[in-house]
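Enquirer: Sequence and predicted structure, then a few things I'm wondering about:
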Amino acid sequence: MPSPLRSLLAIIQKSVDEIEGAYEKRGFDFPSIDEPPSERDTVRLDPSVQAATALLTSAAYQLIANAQAPQAHIFNVAFGFFLPAALRAAMETDVVEILREAGPQGMHVNEVAKKAQVEPRKLSSIMCYLATHHIFREIEPDVYVNNRLSSVWDTGKSLEEIKSNPLEKFDGTNGIAALIGHNGDVVYKGAGQIANHMMAPDTAFEDTPERSPLMLAVGYDKGSVWSWFEEPSNELRLRRFGIAMNGINSLQPPDEILKGFDWASLPKGSLIVDVGGGIGVSSISIVKAFDHLKCIVQDRPKVVANGIEHCKKILPDALSSGRIEYQGHEFFEEQPHISATVFLLKQITHNWSDRYVTRILRRLRDAAAPTTTLVIVDPIIVHPCPAPPSTIPGANLPAPPSPLLSNLSIANASTHFMDQNMFVHFNAQERTLDHLVELLASSGWEIVQVHRPDVSGGYLSQIVAKTIPVPN
């Protein structure tokens, strides 16, 4: 029997062969981390390449965990919190933009520090640490250039433009720089209070968003994270957060909502109520693809106003024809649309603890007809160990090759990052499928189908539920 190292190495070798084969089929070589983005990058979007990459990532991390001495591995993990801190430091000091302007010859850290107006030795320490993690490339001692990883958060703006309009630094960007800033600032503070929050008698069993680890960390007692963001001193944080969330959403194309639930099968004139639908990104995709459907987007009045303006730019005909409407509504209150064809909850339930989610779901159940469908779009936590198979269609994932973890470990880390994020921000969580089944059943809903976006379990799965008949 091969050793765990050999088994993992075999998975890595097979995955590399599949990935390189896909590139060769398109007439490309696999790009180096030091090469600029190019047409070759589209190959990464191939489902077979994504699946092979997930297996490779999982096996590579498990190989390291097996091979390293336990003390060394735990030591590296224990000090891993310095990485997001260093990322934020590099982002806030505009190092990527400075190096982009310097060109391929790079720039000495002393010159970078002079332009960034920071102390050279401190910046040198940060840059060396990041380059050790393959973020930036040191081409000679203390001389750095951007690589593919560092370039990901380039705002595309000049240093002069950023310095003259600091509040607008993240405007019009892909949101990754904003996400680094938010995580390295806000989430970092809240995460540091997780253990204290869990053990303190007055917060150990707390489930309200007003008493989350983040609120404990910043010493805020006037409300939840939303009111904290609206404090005058948090203008940049609030603006940055919005752009960061748009950046996360952009990781999936707007029409991703169309993959899974069979919207085309709905009868003409069917009504979809997009509960907490924000500016209507999902609803716009639905009515754009299916002109026989109507969507009503519900959210807070200020959000609804922004949504109307957004829709006027993206799909004005749908707005003027009434195929999409916007409505101010608080989802804890009575649902005004009785007997909707579909209630859609996209990235809503993970923002709330069970007690609050139950209230939302019961409001929808009270308004539902026997034929109403509920579609929830949220991550599903997958256990690292094998779990008993589910009888729900689409719920079971293919078993990865041994000895990989059932959830593909680091390849599926995003769901666990989000789980901790929900805890830190809102005292909420992502949920396992069993947890969702129990939660929905207690609210009058039965899960009848799960649509997984990929073999790892997926960042955003679609959970389809029907009403449980009320006994006569």
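Expert: Alright, I've got the coordinates.
Enquirer: all contacts plus neighbour counts: C-alpha atoms, from now on.
Expert: Noted.
Enquirer: how many other residues sit next to residue 72?
Expert: Residue 72 has 11 neighbouring residues, counting by other CA atoms under 10 Å.
Enquirer: which SSE is it in?
Expert: Following DSSP states H and E, one finds residue 72 within helix 70-78.
Enquirer: quick one: contacts of the very next helix or strand once past that helix?
Expert: Once the chain leaves helix 70-78, the next helix or strand it forms, by DSSP H and E, is helix 82-92. Residues outside helix 82-92 that contact it (CA atoms under 8 Å, 6 or more residues apart in numbering): 96, 126-127, 129-130, 153, 177, 180-181, 183-185.
Enquirer: And the helix or strand following helix 82-92, what's buried?
Expert: Later in the chain than helix 82-92, the nearest helix or strand by DSSP H and E is helix 95-102. Of the residues in helix 95-102, 95-100, 102 count as buried by neighbour count, 16 or more other CA atoms under 10 Å.
Enquirer: same thing with stretch 30-40?
Expert: Under 16+ other CA under 10 Å, the buried positions of stretch 30-40 are residue 30.
Enquirer: Next one for the comparison:
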Amino acid sequence: MHTSSTNNDQTTELDALLQILTTQVASLQASYRTSNTTERIPSLLKLKNLETLGPDSDPSLNETRRLIVSAATQLIHTVQSPIEIVQDYAGSTFKTVALGFVVDVNIPEVIRDLGGEKGMHVDDISVHVGIDTSYIARVLRYLATRHVFKELTPNVFAHNRISILLCKRRSFEEIKADPISRFDDAPFAAHVHMFSDEILIETLSAFSEFLKQKDLSSESVKDGNPEDTSASGPQSSAGLGPRTAFNLKFNTSKSFWEWIAQPGAKYEDLARTVAVVMRGGDKMVDEGQLVNAITTAASGTPIDSSTTDITNLLPLVVDVGGSSGSATFTIKNKVLQDVSGIKYVVQDLERPIDSARKFWAENDPRAIETRQVELLVHDFFTSQPPSCQNASIYILRMIIHDWADGEAKKILKRLREAAYPPLPLSTQAVSPEPKTGPRSKLIVFDTLARYTCDDPRENLNRSGKEGSTSVPWPLLGNLGVAGEGFSTMMDLGTMVALDGKERTRDDFEQLGKETGWKLESVKPGKLAAFIFSAF
């Protein structure tokens, strides 16, 4: 909840915002001055090596940064003309297409490789990318006006700490020689390209029409049908049908994933870009968060095979929809490396498992040879195989948010059917209060959506730390764009393309209640870890 500043009639909203800015900026500057890097203060003009960000990547400064950004953003929206704010928001589409254009024609690499710190004149940029000078100047000036790129002298543009993120890992010459692989290992540039792709841009044009169809009689609004098996494909399409803005715009019953899997350069380019973005998302679950979540989940769950009474639980960790199994690799070799006798199963569809075979062959071939790790082709909308029954821990990482409630329930129900203790004959009679004794745990790594108002039920600091007090008045309860800007954008993105959603704690708790899982705790992080126990 907000602090008692709301009771001080002498303190105005502007005073409170300025106080937050003054205090937190001083704290940030002090952190930079005492760091072991040569940088003493953040600056737009100082470029960064993404591998050595120094204080920029210090997680202990996350709260400070978010408070600064939240207060600064609210200050702007408090003092700026509402007309100007609405005008800027109405034209925000141009931010997407402008970023997409410069990334698509490789302008960031041209400026980086050929201009350097001195920047590059638009006439010279034009020669290398084959676009008229005037158009390049206008697009770059639009972005520089919003602090992406820097105009050093008239029509001469250089990188700043924001625009440098648009650069791909490969040089401009390498990109010209092999344009197909240009986004490999460049998740930020790939992210921009994906959101500016014509398929997604056209999908957004159906946004309003799509929502108008979601009236109170809509099946997906009410609940969806988790038992529906009439979908035309496996987990990439189960239950979706023609009910998203994407389906509406392209008049297709194919899911987004099936659509981009079609043959043809247009689809293959987007599919490859999406794959890079998803691999970049793997890094959102760091080692510390895995340790925290697994340790909490394993409490009361005898995962060690040397334990005498495991009450039918197996020392088994199942990574459901686990892609290459990078999270399993970390759990096996860094989190539970000292726990004996555990078996690991990584499940996904055929193509991701093909990639997983390469990953494990390169990083831990013995785990496959000894069958400690099994790579299993499996559709998570179907029943778990016998080898994955009664596991100590099931893991779902960045899966649930891709699906509407009906499909999300089906995924969780299939896992609950495999978990221990067995479900009673009538799942409608399940008691939310489990009996004592070891039982299977489920860890869902996903985005935690937070309310913009005060939520007295939320015991996590909205800036990301457990056990802290409150967001200072007059900031939004979720810290606005500083706290939930990306997740609210992803919420609308998954909604129009997949009919998925980013969920609140209440949403996750309700999904668990309806599928036989009790939400025990939520661990914060870049992705929250929702820890459930079978009941």
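Expert: Thanks, I have the structure now. From a predicted model like this one, the values you see are computed outputs, not experimental measurements.
Enquirer: now the helices for the stretch 301-450 of structure 2?
Expert: With DSSP state H, counting those that start in this stretch as the criterion, the stretch 301-450 of structure 2 has helices at 326-330, 350-363, 365-369, 405-418.
Enquirer: Okay, the equivalent of residue 391 of structure 2 over in structure 1 and residue 368 of structure 1: tell me how far apart.
Expert: In structure 1, residue 391 of structure 2 lines up with residue 340, judged by TM-score structural alignment. Taking CA to CA, to the nearest Å as the measure, residue 340 of structure 1 falls 7 Å from residue 368 of structure 1.
Enquirer: Identify the contacts common to those two.
Expert: If you check residue 340 of structure 1 and residue 368 against CA under 8 Å, 6+ apart, no residue is contacted by both.
Enquirer: aligned partner of residue 361 of structure 2 in structure 1?
Expert: Using TM-score structural alignment, residue 361 of structure 2 sits opposite residue 312 in structure 1.
Enquirer: ok, that match - contacts?
Expert: residue 319.
Enquirer: one step back: nearest residue to the match of residue 391 of structure 2 other than its sequence neighbours?
Expert: residue 271 (5.5 Å; CA to CA, 6 or more residues apart in numbering).
Enquirer: what does the one you found align to in structure 2?
Expert: Here residue 271 of structure 1 is matched to residue 316 in structure 2, going by TM-score structural alignment.
Enquirer: For residue 303 of structure 2, see how far away its match is.
Expert: On the measure of CA to CA, residue 316 of structure 2 and residue 303 of structure 2 end up 7 Å apart.
Enquirer: quick one on the thing from earlier: list the contacts of the match of residue 271 of structure 1.
Expert: Neighbours of residue 316 of structure 2 in contact, by CA under 8 Å, 6+ apart: 303, 342-345, 388, 391-393.
Enquirer: In structure 1, which of the residues you listed still touch?
Expert: For the contacts of residue 316 of structure 2, the aligned pairs still in contact in structure 1 (both residues aligned by TM-score structural alignment, their matches' CA atoms under 8 Å) are 342-345, 391-393.
Enquirer: Among the residues you listed, which ones are in strands?
Expert: 343-345, 391-393 (DSSP state E).
Enquirer: and which of those residues is nearest to residue 254 of structure 2?
Expert: Comparing these against residue 254 of structure 2 with CA to CA places residue 345 closest, at 29.4 Å.
Enquirer: Which residue in structure 1 aligns with the closest one?
Expert: Counting by TM-score structural alignment, the partner of residue 345 of structure 2 is residue 296.
Enquirer: who are the neighbours in contact with that match?
Expert: 271-274, 283, 324-327 are the contacts of residue 296 of structure 1 under CA under 8 Å, 6+ apart.
Enquirer: try residue 440 of structure 2
Expert: Applying CA under 8 Å, 6+ apart, we find residue 440 of structure 2 in contact with 301, 313, 390-394, 419-421, 533-534.
Enquirer: Relative to residue 390 of structure 2, how far out is it?
Expert: 7 Å.
Enquirer: again, but for residue 525 of structure 2
Expert: Separation of residue 525 of structure 2 from residue 390 of structure 2 (CA to CA) stands at 28 Å.
Enquirer: Have a look at these two and say which one is more surrounded.
Expert: residue 390 (26 against 20).
Enquirer: quick one on the thing from earlier: what's the farthest-apart pair in the ones in strands among the kept ones among the contacts of residue 316 of structure 2?
Expert: That would be 345 and 392, which, of those, are the farthest apart (CA to CA) at 11.8 Å.
Enquirer: shared neighbours of these two, which are they?
Expert: With CA under 8 Å, 6+ apart, residue 345 of structure 2 and residue 392 have common neighbours 316-317.
Enquirer: Could you give the number of residues near the corresponding residue of structure 2 for residue 76 of structure 1?
Expert: Using TM-score structural alignment, the equivalent of residue 76 of structure 1 in structure 2 is residue 88. Using other CA under 10 Å, residue 88 of structure 2 has 12 neighbouring residues.
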